[in-house]
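**Student:** I'll drop the sequence and a predicted model, then ask my questions.
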Amino acid sequence: MTCPICGKPTEARHRPFCSRRCQQIDLGRWLSGAYAIPVAEEDGAEAEDDAGSRDEPARGPTRH
């Protein structure tokens, strides 16, 4: 298995990466939004959501 960041062989301690450095690079990419999962919305779903949100009053965060 090779490191997805630099391509070097991985070490069991840092798997699937080769080093702590590559782990940190990957984490930084996730936190900065460099990795994203594309979402395909159905046609009309967005329009329905927008219309419904105008009828309801704005709410703050729910506290438990």
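**Tutor:** Cool, got the structure. Being a predicted model, the structure only gives us computed values, none of them experimental.
**Student:** could you use CA atoms for every contact and neighbour count after this?
**Tutor:** Noted.
**Student:** okay, the residue of the chain most remote from its centre and Ala47: tell me how far apart.
**Tutor:** The centre of the chain is farthest from one residue, Asp55, which by C-alpha atoms, centre = their mean lies 30.7 Å away. Asp55 is 13 Å from Ala47, where distance means C-alpha to C-alpha, to the nearest Å.
**Student:** so which strand or helix has the spatially most central residue of the chain?
**Tutor:** The centroid of the chain falls nearest to Ala36 when counting by C-alpha atoms, centre = their mean (5.0 Å). Assigned by DSSP states H and E, Ala36 belongs to no helix or strand.
**Student:** check it against this one:
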Amino acid sequence: MKPPRLVRCPQCGKESPWSPENRWRPFCSERCKQIDLGAWASESYTIPGAPTDEETAAPGIDFSSTPR
């Protein structure tokens, strides 16, 4: 049996095994996994693009209730 492949943790860069035994993969620890989850939840990760109609709408207009 060959040793598990090592990958870099996306959060801290530490090498960690890519195997079923590492329950936080691709992260090295629960802490790094939680830090990454928090960044997603706080919308720190974004994909650049043009603003949507809803983002550029006049204040007070609720597009979610407008029939499309």
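**Tutor:** That came through fine. Remember, predicted model here, so these are calculated numbers, not experimental data.
**Student:** so what corresponds to the residue nearest to the centre of the first structure in the second structure?
**Tutor:** The pairwise alignment with the second structure assigns Ala36 of the first structure to Thr46, based on TM-score structural alignment.
**Student:** the longest helix anywhere in the first structure vs the second structure, mean deviation?
**Tutor:** Under DSSP state H, the helix in the first structure containing the largest number of residues is helix 20-32. Compared with the second structure after fitting, helix 20-32 of the first structure has a mean deviation of 0.3 Å; criterion: mean C-alpha distance after the TM-score superposition for the first structure.
**Student:** C-terminal to that helix, what's the next element?
**Tutor:** Past helix 20-32 of the first structure, the next helix or strand by DSSP H and E is helix 45-55.
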